[in-house]
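In: Sequence first, then the predicted structure, then my questions.
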Amino acid sequence: MKAQRKITFFNLAIVLALCLGSLTYGYTFSIVSTTLGQPSWFEYFDLTQVATEPRYAYTNSIIGAMNGCFSVGGLFGALFNGWSCDYLGRRKTLLVATPIAIIGGALQGGAAHIAMFLIGRVLGGFAVGILVVLVPLFQSEIAPPATRGFLVSQHGVVLVFGYSLAAWIGVASYFSKNPAFQWRFPLCIQCLFPLAMLILTPFLPESPRWLLMNDRFDEAWAIVLKLHADGKDPEAEDVHFATEEFYQMRRQVAADKAVASQETLMTLFTKPSYRKRMICGFLTMFGAESTGILVIYNYSVLLYQGLGFSGSLPLILAAAYVSVACCGNYVNSLLIDRVGRVKLLLIGFTGCLITLCFESAMSALYIGITPMNHAGLSAGVFFLFLYITFYGCCIDANTYVYCSEIFPTHIRSRGLSFSVACLFLSTIAYLEAAPTAFAQVGWKYYLLFIILTAINIPLIWYYFPETKGLSLEEIGEKFGDEIVMHLTDLTDEQRAELDREIASNKQQAGAVHVETKAEPNSLTEKSVA
């Protein structure tokens, strides 16, 4: 049977509700960039933006600590999620993350001293470390195969929308006559999104694959049916698809559980098919961060100031920069199910490499040169925007899609948590060092990202399998695992068996869908051994 391409309203509503977690991550992470553009923040905490003052080295260490604390919190949050998602479930883990995000935002917005501010950054990082893993994982487990890339890509789209929102709120706040409002208000806004997520979470269904892993078959079947049928009558094609997918999910989960009982944490690195996934997850996240994306964005205001812009203009350019990234992520979501994950990654990394080379050349030739060369500095801004166009259209959302779908159900949360932990480890190293690196070696810091990206491109081309259009269960075959059955390429025997299942479940499937609850049916009564 051809994989379902239609997206139901119920499916889309869940994806978009989960994107409040993406918005929390994007806004919480990026609000520091606009904070660095507010002179009142520097004045309140007795910091300086003048390189010749004695406190400048201390200021650089605090700026590095702001991002370092966030990344450390994110690292532990991502690792915590690997346990929590399996033990508590996807939905209950949301109820852990959102209150912590609210507290972290409140501490930052109400900070009376720099230590309170940094503690808020740690808590905010911990919360979004959970959310940035959980949201794409949850989305991937409820999406149909043919449109999974588009749906999970909304995590990246909304995440970068959070960047953009933080940037424009920072621009607007800059013109306030109240110095405290200039930096406190944008920081306090970050409490709103996790609060909305906290309110909506009780209304979200649990992941059907997690329910199957915990032997809650009837609940899982009711959710799968509603996800794919969404008001259709029992004769509809979508009901057939839901029946087939649920049958495949049950069989594969049963096989995975039998294997999981004999595995340990080290199996993730010792079993060849798992090890390949872990390497792919690491290279995806590490490679994306090694383009220098977060260094360039988080310090974009400082970079624009270094390129000769002053006043509110650096904030406006930073806001425009992430707005381009937001549009690029939506383009990514439209392309990913057509072009494929791996091909887009290769295009994106190559584009970032080329534009970063030009950007480093413009910085070397024109930053700090007297008299100021406005054409050369404008060219530097152009290449920064071209860089983010490649990254947004091909890489950003794609990384979360790919890492969320390559792991089997019983290790998905741990595998994705490991991948995102690599992201935060990278940001700790890159962001903590960036203020001092730009002050000491300037444009040469770009060479690190140029070299790493040049190494990552052939590794991705050679090592990464393509996953577009396949169900989560079928992707395992790309890594060498045994697949119990294929949803998108059924054998005649499987087709005959499933036709019997569909015929025997038509009326009951309709009843389940109308009543929005599951009743015993032949799918849950049959052995899948």
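Out: Received, thanks.
In: okay, CA-based contacts and neighbour counts for the rest of this
Out: Noted.
In: List the contacts of Pro465.
Out: Neighbouring residues of Pro465 by CA atoms under 8 Å, 6 or more residues apart in numbering: Val342, Lys478, Phe479.
In: so can I have JSON lines of these showing secondary structure and distance to Phe407?
Out: Shown next, in JSON lines, are the contacts of Pro465 (DSSP: H, G, I helix; E, B strand; the rest coil; distance: CA to CA, whole Å):
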{"residue": "Val342", "secondary structure": "helix", "distance to Phe407": "16"}
{"residue": "Lys478", "secondary structure": "helix", "distance to Phe407": "11"}
{"residue": "Phe479", "secondary structure": "helix", "distance to Phe407": "9"}
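In: Most neighbours out of those residues, which is it?
Out: Val342 (24 neighbours; other CA atoms under 10 Å).
In: and the biggest helix by length in the chain, what other elements does it pack with?
Out: Across the chain, the longest stretch assigned as helix under DSSP state H is helix 56-87. In terms of contacts (3 or more CA pairs under 8 Å, 6 or more residues apart in numbering; DSSP states H and E), helix 56-87 is packed against helix 9-35, helix 90-109, helix 114-142, helix 412-440.
In: then this one, side by side with the first:
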Amino acid sequence: MTNSYNQIVLLAVSVGSFNYGLSFGTSSAIIGLEGFLDYFRLHLEGEDAAYASSMQGAFTGVFFAGGFFGSFIFAWLADYIGRKRALDVMSIVALIGSIVSGASFHIGMLLAGRVITGLASGGMNVIPPMFQSEVSVAEHRGRNVGLHGFMFVAGLATANWAGLGANFSPNEQLQWRLLLALQAVPSILLLILRFWLPETPRWLTLNGRPDEALDTLKKLHDDGSDAEHQRALDEQQEIVKQIELDSRHDTSWKALFTRPSARRRMLLGIFLMFFQQSTGQNVLYGLQINILNSLGLTGWKASLVISCYITWAAFLNFVGAALLDRVGRRTMLLIGLAGTTIADAIHTSLAVTYGGGTNKVGAGAAVAFLFLFITFFAPCIDVTSYVYGAEIFPTYMRARGLAVTIATYFGFAAVYTAASTAANNSIGAKFNIIFISLSAINFVVAYYVLPETKGLSLEEMGILFGEETEVAHIESGTVSPSDPKIEPVNIQVQSVAVEE
């Protein structure tokens, strides 16, 4: 079971997830504030329109670019110095980014701050779900790692509500500076909470510290009824044996794509984030303002509706996390793909027909189906994709596999967002046809390639990828409490001889 100490650890780590959502949402929250647009000359009308358009695009683009590279940097750090210390570095970088952004006095400094924040955000999307997966018991891992998706969207909702409140501030410069500085709060909180966080038992075992790993497992997974810590002993023995089996293979970056089972995991992680972004969620969220304007909802009224939309998504992410261990990852993802495809198809038809017109009933129906879209996306795809991506990789390649997975997320987010800006000016909502088509295709592909991971320990995942003979199996109670000594295993994540 997940005991109280484990729950505290999971919640503390998810502060990093909240930080990512807050950082991500801040850009869209401040881009509509008059004080921000006036200070940096970013109004899309007038003689500076071309400059403003390019700078607004850069403001979003550099964040995603930073996230892309940050995914790899912090994954490397998580392997090299440990998950906990990498979390520390991530928080410090995020704090620096928020300070530079909030203190910006010209556009170059603002963009530099967003790059730094983006780098940290790459880590925020890699380390928390990886950390959570490595300290969770198999039967509750979906709910536990699902905290990442919930807290991410909770941070996004907080940014939107803060942006709504900023509309009413009489000090126009304080509006946007305060929002940018707000990103520092979760960074500072995480640096304080780190003193109560353990290192993950799998990283400790991987780096020759099994005794420390065993002590951590006892704290994390014993519920008081297991006086002899049998569960922790069995779990540690399974981790050790699996690392020994994995060490017989080449563990270099190249091998992640040349070894068939590792390549399948990697491609599955890439596909996972490709179809997540190919639903068009970020684009639909970004273009929502156009539909709201056609209804006569502008300014703070439009911000209010969007804030409610994101808050609904956060609640549904929480519901999705609670359902994952019962319904299963594969089932949730397939339901989400089917539901979002249908909802987007109807929304797009209504948006093309009534968007920008005077028929408020039709435009209102378009908004309603946008809410139906997020009702399927949030619990079934958003929260599930992070859980799935964090658990399909073995310990020796989890950081790197998740780095590639999250980099795919940032890469396609940047491409689709950039393309939507130009497409919206020329074809409007018709651009969504691309996402509807891709999602329909992805549903068919997902049906055939997604295995179910529910209920399996992280060490047992190899069974799903053709490694039946290379998966550690430990019978309950095989390790004697009177002789819990486990020999150290120190497997460096690099190329080693392959045992044929």
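Out: The structure has been received and is ready for your questions. No experiment lies behind these values; they were computed from the predicted model shown.
In: TM-score of the superposition?
Out: Taking TM-score structural alignment, normalised by the length of structure 2 as the basis, the two superposed chains have a TM-score of 0.94; 490 aligned residues with a CA RMSD of 1.9 Å.
In: re earlier: what is the orientation angle of the longest helix of structure 1 with helix 90-109?
Out: 160 degrees (axes from the mean of the first three to the mean of the last three CA atoms, to 10 degrees).
In: re the thing from before, so which of the helices and strands packed on helix 56-87 of structure 1 is the most surrounded?
Out: helix 114-142 (a mean of 26; mean count of other CA atoms under 10 Å).
In: what's the matching range in structure 2 for the helix or strand following that helix?
Out: Next helix or strand after helix 114-142 of structure 1 toward the C-terminus (DSSP states H and E): helix 148-174. Matched against structure 2 by TM-score structural alignment, helix 148-174 of structure 1 falls on residues 141-167.
In: Off-centre distance for that stretch?
Out: Relative to the centre of its chain, stretch 141-167 of structure 2 is centred 11 Å away, using CA atoms, centre = their mean, to the nearest Å.
In: So for it, what gets flagged as buried?
Out: 141-164, 166-167 (16 or more other CA atoms under 10 Å).
In: what's the burial count for the nearest residue in space to Gly306 of structure 1 that is not next to it in sequence?
Out: In space, and not counting its chain neighbours, Gly306 of structure 1 is closest to Ile367: 6.5 Å by CA to CA, 6 or more residues apart in numbering. Residues lying near Ile367 of structure 1 (other CA under 10 Å) number 20.
In: Let me see the contact set for the equivalent of Ile367 of structure 1 over in structure 2.
Out: When structure 2 is aligned by TM-score structural alignment, the residue opposite Ile367 of structure 1 is Gly355. Taking CA under 8 Å, 6+ apart, we find Gly355 of structure 2 in contact with Asn290, Ile291, Ser294, Ala363.
In: ok, the third one touching Gly356?
Out: Yes: taking contact to mean CA atoms under 8 Å, the distance of 4.8 Å between Ser294 of structure 2 and Gly356 places them in contact.
In: that older thread, so the residue nearest to Gly306 of structure 1 versus Tyr297 of structure 1, what's the distance?
Out: Per CA to CA, to the nearest Å, Ile367 of structure 1 is found 18 Å from Tyr297 of structure 1.
In: which of the contacts of Gly355 of structure 2 does structure 1 keep?
Out: Retained in structure 1 (both residues aligned by TM-score structural alignment, their matches' CA atoms under 8 Å) from the contacts of Gly355 of structure 2: Ser294, Ala363.
In: Sort out which of the contacts of Gly355 of structure 2 are buried, if you could.
Out: Here, 16+ other CA under 10 Å leaves Asn290, Ile291, Ser294, Ala363 buried among those.
In: Mark which of those residues are part of helices, please.
Out: The members of these that map onto helices under DSSP H are Asn290, Ile291, Ser294, Ala363.
In: Any chance of JSON lines for the residues you listed, columns distance to Asp344 of structure 2?
Out: JSON lines is the format used below for these (distance: CA to CA, whole Å):
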{"residue": "Asn290", "distance to Asp344 of structure 2": "16"}
{"residue": "Ile291", "distance to Asp344 of structure 2": "14"}
{"residue": "Ser294", "distance to Asp344 of structure 2": "18"}
{"residue": "Ala363", "distance to Asp344 of structure 2": "14"}
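In: Among these, find me the one that's closest to Ser426 of structure 2.
Out: Nearest to Ser426 of structure 2, judged by CA to CA, of these is Asn290 at 13.7 Å.
In: ok so, going back, distance of the match of Ile367 of structure 1 from Gln288 of structure 2?
Out: Taking CA to CA, one finds Gly355 of structure 2 at 11 Å from Gln288 of structure 2.
In: same check, this time on Leu182 of structure 2
Out: 25 Å.
In: How is the closest residue to Pro484 of structure 2 other than its chain neighbours assigned, secondary-structure-wise?
Out: Counting by CA to CA, 6+ apart, Pro484 of structure 2 lies nearest to Leu233, which is 6.8 Å off, once chain neighbours are set aside. State at Leu233 of structure 2, reduced to three classes by DSSP: H, G, I helix; E, B strand; the rest coil: helix.
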